[in-house]
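J.: here is a sequence together with a model predicted from it:
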Amino acid sequence: MSYPTSQVTFALAAFLSITSGSAHAFGAVGHSAIGDAAAALIKGSRAEQQVQRILGSVSLHDIAVWADCVKGIDPASEFKYTVTGRYPECAVFENNPDEEARMRDYVQRNHEACAPKPGEESCHKQYHYTNPALQRGRYVQGALGTSEHDLVGAIGAAVTVLKGGKAPAPFNLANEREALALLVHIVGDVHQPLHVGSVYLDEAGHAIDPEDGVDRGPTHTVGGNALTLPASNLHAYWDNAPGKLSAEDLAALPAAARKIAASSGDVSQWPAQWASESLQLAGQALQGVTFGLRQQSLRGPRWAAELPADYEPRALAITRQQLARGGARLAALLKAIWP
């Protein structure tokens, strides 16, 4: 199927509106909690030994945020790290010449490796998400909003390197440490519903199918980044949801992760399965949300969103579930790499 040029262009260009502050799926709390749960589930296994060999003194808890911390490397500032002190979770990688050199090298190799089109983000940032329309119902590579270097591809590339292979282009992973850091983080990303699914809206705020061949101008809400709330946007709301969980909720995640059913089929198919599941959950995340008229802002089109009264309890229930799934599936993937 061919797509209206303006819709395709905006679907690509709108990725630019996902900044490092709003694209941290599940935030540091969520990513680190997934790392903690996975660490508990691989304890005593060969996978635990291999993780320790690769990371040394760095834990899964800490490395889980590395792929977001590297967003502090600014290509426009000679690839310097420009956000020292802004994100406490990145402190372990800051003010350390070796660690900052690793981040800089990774970004330099993965900045334009995918030949980003005008308006698109740095390639390594595109590894964190995919944005098929809710109407697709499941993740299908090639659908509008997907790419060969989206989060499904990123998980596959990292697994390939950890199994001793070479990452497929455009991914450029220099070693096992980069691959493991990327894998731990992106498994978290694929379980944040709005890192996988997007609602596409017309100028009146009505949901539409962007693949129906009708040109309605810019319709992509960029995983909820273009859906504004009084304090932020809907994507950031979901990124920050783990921070609203209690200490008891987070402490219970390893036990909850142990109860998660194993993924079916070949390991290579797991990432697409998980993305399909999150696409369904993105529909639930948008259920009952109402949208205003399309408005133009300095950062592109925006739609005001209003949440229903029962929204937060539903969102937190999904968040708890997805964090447990993320921990269980990361552990299962690590054990599959190193049986």
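T.: Looks like it came in fine. Numbers count the residues shown, from 1 in each chain.
J.: CA atoms for contacts and neighbours, from now on please.
T.: Noted.
J.: flag every buried residue along the longest helix along the chain.
T.: When the chain is parsed with DSSP state H, its longest helix is helix 311-337. Across helix 311-337, burial judged by 16 or more other Cα atoms under 10 Å covers 315-316, 318-335, 337.
J.: for residue 104, what are its contacts?
T.: When contacts are counted by Cα atoms under 8 Å, 6 or more residues apart in numbering, residue 104 touches 70, 73, 79, 80, 81.
J.: which one of these is nearest to residue 251?
T.: Residue 251 has its nearest neighbour among the contacts of residue 104 in residue 70, at 27.6 Å by Cα to Cα.
J.: just give the closest residue to the closest one, not the sequence neighbours.
T.: Leaving aside its chain neighbours, residue 70 sits nearest to residue 103 (5.4 Å; criterion: Cα to Cα, 6 or more residues apart in numbering).
J.: from residue 339, how far out is residue 49?
T.: Distance of residue 49 to residue 339, computed by Cα to Cα, to the nearest Å: 11 Å.
J.: do the same with residue 245
T.: In terms of Cα to Cα, residue 245 sits 33 Å off from residue 339.
J.: quick one: which of those two has more around it?
T.: residue 245 (16 against 10; other Cα atoms under 10 Å).
J.: need the contact list for the residue lying closest to the more buried one once chain neighbours are set aside.
T.: Excluding the flanking residues, the one nearest residue 245 by Cα to Cα, 6+ apart is residue 316, at 7.4 Å. Residues near residue 316 by Cα under 8 Å, 6+ apart: 241, 242, 244, 245.
J.: the second one: how many residues sit nearby?
T.: Residue 242 is flanked by 24 other residues according to other Cα under 10 Å.
J.: residue 292 belongs to a strand?
T.: Yes. Assessed with DSSP: H, G, I helix; E, B strand; the rest coil, residue 292 lies in a strand.
J.: that one is in contact with residue 307, isn't it?
T.: No. Judged on Cα atoms under 8 Å, residue 292 makes no contact with residue 307 at a distance of 11.8 Å.
J.: can you map out the strands along the stretch 51-200 of the chain?
T.: Secondary structure of the stretch 51-200 of the chain (DSSP state E, counting those that start in this stretch): strands at 73-74, 80-81, 200-201.
J.: need the winner for burial among the ones you listed.
T.: The highest mean neighbour count among the strands of the stretch 51-200 of the chain, using mean count of other Cα atoms under 10 Å, belongs to strand 200-201: a mean of 24.
J.: could you name the helices and strands sitting against that strand?
T.: Packing contacts for strand 200-201, counted by 3 or more Cα pairs under 8 Å, 6 or more residues apart in numbering; DSSP states H and E, involve strand 207-208.
J.: next, the one to line up against it:
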Amino acid sequence: MSRILPALAAVALAATASPAAAYWEYGHQTVAEIARANVRPQTRVAIERLLRQSTALLDTPTCPTRTIEEASVWADCIKTIKTPDGKRPYDYAFAWHFQDVNICKPFDLVEPCKDGKCVSAQIERDVKLLRDKRTPAKDRVQALVFLIHFVGDLHQPLHAGEKDDKGGNDVGATYGIYATPHFNLHSVWDGPLAERAITTGPSLVRRYPAAVRTRIAAGTVTDWSRESWLVAHDSVYASALGGDPCAPNPAHVTLDEATIDKLVPVAKLQVERGGLRLAKLLDQALS
């Protein structure tokens, strides 16, 4: 059953979304569930062991991490945490959720990932921290929950490619019959389109055949970054701008039902890719 109505109820909160706001809960949780279903048994045990320690080590009671589903949204949840003096202790991680790679220029991560401040660099860093048994327990737990979230972020195309428009946040959008003023291009791909894709057809949360896992999880984090960047070019902006992704952005775009129908398989595949690639990285880091 589609979650479009609860998603619309949450749109007002997403209206002020920055490029770091990602996939809402449903997309991230589904990526995490796919990964859990496809990791090796010993990896699953290691994940559960780390998450059992997470409540005490992270000390973020308003942002629980007891399960992989909860852990998948921790990196967004902590953005709301404030100290008594009004400071946000996790602001340092703001730029880790995305990478500003212009879809109308050659693909290049050098400048967007300067000083490691982009999602792909943080994914690689988290894997290294998890693989190193000398990493302090708190840092390993934090690396795990960041990794679970960031792989989902990378597969939301507007976290991998954009047009100097805050990942589509500056472009208002009408989604099908929903002409709410709170939607923008980014929030459409975060919420209603992702949820429609996830709830269309057979469940994405299942054990995939080994050949499928190998095919989808092939490549490197850089390869996956380029692929998501291309999805932003070929599908996100092309569909919104009448076929020319590099045309000037209008203030508002409309995705009609025919366009949405064409985008559902694209969004569905991105969630599937995110889950199986997260499983691969977790196996590499924890098995």
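T.: Thanks, I have the structure now. All values derive from a computational prediction rather than experimental measurement.
J.: returning to what we had before: map the residue nearest to residue 245 of the first structure across to the second structure for me.
T.: With TM-score structural alignment as the criterion, residue 316 of the first structure lines up with residue 264 in the second structure.
J.: over to residue 25 of the first structure?
T.: Here residue 25 of the first structure is matched to residue 22 in the second structure, going by TM-score structural alignment.
J.: so that match sits against residue 153, correct?
T.: Yes. Using Cα under 8 Å, residue 22 of the second structure is in contact with residue 153, at 6.1 Å.
J.: now for the two: what residues contact both?
T.: Common neighbours of residue 22 of the second structure and residue 153 are listed as residue 97 (criterion: Cα under 8 Å, 6+ apart).
J.: distance of residue 250 of the first structure from residue 256 of the first structure?
T.: Taking Cα to Cα, one finds residue 250 of the first structure at 10 Å from residue 256 of the first structure.
J.: same deal with residue 35 of the first structure?
T.: To residue 256 of the first structure, residue 35 of the first structure is 14 Å away according to Cα to Cα.
J.: also residue 77 of the first structure?
T.: Distance from residue 77 of the first structure to residue 256 of the first structure, by Cα to Cα: 44 Å.
J.: neighbour count winner among the two?
T.: Neighbours were counted for residue 77 of the first structure and for residue 256 using other Cα under 10 Å; residue 256 has more, 19 against 9.
J.: and residue 6 of the first structure, what element?
T.: helix 5-13 (DSSP states H and E).
J.: centre of the chain to the very next helix or strand once past that helix, how far?
T.: Next along the chain after helix 5-13 of the first structure, taking DSSP H and E as the criterion, comes helix 27-41. Its chain's C-alpha centre and that of helix 27-41 of the first structure lie 14 Å apart, by Cα atoms, centre = their mean, to the nearest Å.
J.: for stretch 294-313 of the first structure, same thing?
T.: Centroid separation between stretch 294-313 of the first structure and its chain, computed with Cα atoms, centre = their mean, is 20 Å.
J.: check which residues of it are buried.
T.: Buried residues in stretch 294-313 of the first structure, counting neighbours by 16+ other Cα under 10 Å, are found at 294, 301, 302, 303, 304, 305, 306, 307.
J.: show me what contacts the spatially most central residue of the second structure?
T.: When Cα atoms, centre = their mean is applied to the second structure, the residue found nearest the centroid is residue 153 (2.0 Å). By Cα under 8 Å, 6+ apart, residue 153 of the second structure lies in contact with 22, 23, 28, 97, 98, 119, 159.
J.: and with 10 Å instead?
T.: Taking Cα atoms under 10 Å, 6 or more residues apart in numbering, we find residue 153 of the second structure in contact with 20-23, 27-28, 31, 96-99, 119-120, 147, 159-160, 190, 271, 274.
J.: what of residue 152 of the first structure?
T.: Residue 152 of the first structure neighbours (Cα under 10 Å, 6+ apart): 127-130, 139, 141, 146, 186-187, 189-190, 196, 268-275.
J.: just give me the neighbour total for the aligned residue in the second structure for residue 39 of the first structure.
T.: Taking TM-score structural alignment, the alignment pairs residue 39 of the first structure with residue 36 from the second structure. Other residues within reach of residue 36 of the second structure, judged by other Cα under 10 Å, total 24.
J.: does residue 36 of the second structure touch residue 205 like I think?
T.: Yes. Judged on Cα atoms under 10 Å, residue 36 of the second structure makes contact with residue 205 at a distance of 8.9 Å.
J.: so for those two, which residues contact both of them?
T.: By the contact definition Cα under 10 Å, 6+ apart, residue 36 of the second structure and residue 205 are jointly contacted by 30, 275.
J.: and the helices in the stretch 201-339 of the first structure, which stretches?
T.: Assigned by DSSP state H, counting those that start in this stretch, the stretch 201-339 of the first structure shows helices spanning 234-239, 247-251, 253-258, 270-285, 311-337.
J.: which residues in the second structure does the helix holding residue 6 of the first structure align to?
T.: Under TM-score structural alignment, there's no match for helix 5-13 of the first structure.
J.: list the buried ones in that helix?
T.: Across helix 5-13 of the first structure, burial judged by 16+ other Cα under 10 Å covers 7, 8, 9, 10, 11, 12, 13.
J.: just name whatever secondary elements that helix is in contact with.
T.: Using 3 or more Cα pairs under 10 Å, 6 or more residues apart in numbering; DSSP states H and E, the elements in contact with helix 5-13 of the first structure are strand 300-306.
J.: based on its surroundings, how many neighbours for the closest residue to residue 137 of the second structure other than its chain neighbours?
T.: Closest residue to residue 137 of the second structure apart from its sequence neighbours, by Cα to Cα, 6+ apart: residue 57 at 7.8 Å. When counting by other Cα under 10 Å, one arrives at 16 neighbours for residue 57 of the second structure.
J.: before we move on, what about residue 152 of the second structure?
T.: 30.
J.: go ahead and confirm the residue nearest to residue 70 of the first structure touches residue 75.
T.: No. Residue 103 of the first structure is not in contact with residue 75 according to Cα under 10 Å; the separation is 11.7 Å.
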